[in-house]
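what follows is a predicted structure for the sequence shown.
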Amino acid sequence: MDSRYLSAEERRQLTVETVVALAGVQNPSEITTAVIAKRMHVTQGALFRHFPSKDAIWQAVMDWVTVQLLGRIDQAADRAASPVEALRAMFMSHVDFVIAHPGVPRMLFGELQRAEATLAKKVVRSLLQGYAQRLTGQLERAKAAGEVESDTDTQAAAILFIGTIQGLVMQSLLSGDLQAARSNAPGVLGIYLRGLGAGRGDRIGGAIFPTQGA
């Protein structure tokens, strides 16, 4: 489609997609409005007709990330046969999302490291809170179903779930091989689930998985 004939909403969406793509190949802090406009083959003036500032662009990007990521994990959880399988599906869908959009973790980490309060940073915090609430709900259901230990601290477990993915992604970014996050994810997730009592002898998704040597 010729970008000259895009609607205002389509132009805003294209801007967001452009920033996400740029963040995948360069430092997000170096993505200026001039860089964005050049990538889109428009003037900065045209860009500012749809966004009042660079901060507004970043807020729109983080809004997009929130909708896309939470939508993915919700769909993954809805298709799962049990709470623990939902956690497994959420974990893997999150990793797949990062691999598909490598600029996203760079932008998220960048926003959280900024000292000043920005609208984008507020959106990121809201994303993390919404994510944690979903995880806590699944963990409480897993406790009720006897799939994890009954004394599991679900809030702490939710924090650890997100932190585990962040660590996995960060190490993969540092190694320069983001695909390693996908190959390492099952093993890392298995350790996490066993820590909840969901991997020893084990009821996962309603099935019994015998421990090695049993």
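Cool, the structure landed. If you're wondering where the values come from, they're calculated on a predicted model, not measured in any experiment.

drop to CA atoms for contacts and neighbour counts, all remaining ones
Noted.

number of residues surrounding A132?
21 (other C-alpha atoms under 10 Å).

just list the residues touching it, thanks.
155, 158-159, 162 (C-alpha atoms under 8 Å, 6 or more residues apart in numbering).

this is the other structure I want to compare:
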Amino acid sequence: MTRTHLPSKLRKKEIVASVIALSARQDIGRITSAQIAAAIDLSEGAIFRHFKDKSAIWADVLGWTRDELHARLDAASGTDGLARVEAMMQAHLTFVQQYPGVPRILLAELQSPAPSPAKQIALELMQGYRLRVATQIDHAIEAGECNEHVDAADAAIWLLSMIQGLVLQALATGTLDGLNKQSGELFTFFKRGVEAGR
């Protein structure tokens, strides 16, 4: 097999992309290093010239996911406050539609009882996401968009829980294309809750 030589950094990105693509089509726990290699026309041995073991691959996959999602949340358009929260939610769901393997990977890592570098990165992703949403809800409270008695941290957890439920339902039914429409209804429900009693 003949492949163009790539710098290690680029080859690792290619391997990560292969894992994410495979995760959209099959059970995460059944993905093998041989399948990852075959998907990008490499030998299995070549994979482990870039990663010391399979757990290192998963850590890089989660690292890419954390960095990419956080970057999209930070780039979401909209003024501060609830408009920005809604834009962040839309950015998240667009990301899921583009990479449906990502929520499967996150769920697999977060459900694992054993600590691992990949699980730690998944937790960092969730914590960073919650912090970004809570910050915008705080801005909304300060601007009078929300009831002053709303706890921003709790409201952020509430919203993320609803988004996760929406994504899980879409994955279960295979209807990812409808996420953005459903998210509008979900956000309206959320907004009513945090505005109540203003």
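Yes, it's here. These figures come from a predicted structure and were not determined experimentally.

picking that back up, most neighbours of all the contacts of A132 of the first structure, which one?
Counting neighbours by other C-alpha under 10 Å, A158 leads the contacts of A132 of the first structure with 20 neighbours.

name the nearest residue to the residue opposite that residue in the second structure once aligned, ignoring sequence neighbours.
The alignment partner of A158 of the first structure in the second structure, by TM-score structural alignment, is A156. Once flanking residues are discounted, A156 of the second structure sits nearest to A134: 5.2 Å by C-alpha to C-alpha, 6 or more residues apart in numbering.

residue contacts, the aligned residue in the first structure for that neighbour?
In the first structure, the residue paired with A134 of the second structure is T136, using TM-score structural alignment. By C-alpha under 8 Å, 6+ apart, the residues touching T136 of the first structure are 154-155, 157-158.

could you point out the helix or strand that follows the longest helix along the second structure?
The single longest helix within the second structure, with elements called by DSSP state H, is helix 117-142. Note on helix 117-142 of the second structure: by DSSP states H and E, the next helix or strand toward the C-terminus is helix 152-173.

hmm, who's touching that next one?
The contact list for helix 152-173 of the second structure, computed with C-alpha under 8 Å, 6+ apart, reads 89, 93, 96, 100, 103, 130-131, 133-135, 137-138, 176, 179, 182-183, 186, 190, 194.

so how far does that helix sit from its counterpart in the first structure?
Mean deviation of helix 152-173 of the second structure relative to the first structure after superposition (mean C-alpha distance after the TM-score superposition for the first structure): 0.8 Å.

from the chain's centroid, how far away is that helix?
The chain centroid and the centroid of helix 152-173 of the second structure are separated by 12 Å, computed with C-alpha atoms, centre = their mean, to the nearest Å.

check which residues of that helix are buried.
Neighbour counts over helix 152-173 of the second structure (16 or more other C-alpha atoms under 10 Å) mark 152-153, 155-157, 159-160, 162-163, 166-168, 170-171 as buried.

could you tell me the angle between it and helix 117-142?
Taking axes from the mean of the first three to the mean of the last three C-alpha atoms, to 10 degrees, one finds helix 152-173 of the second structure and helix 117-142 inclined to each other by 120 degrees.
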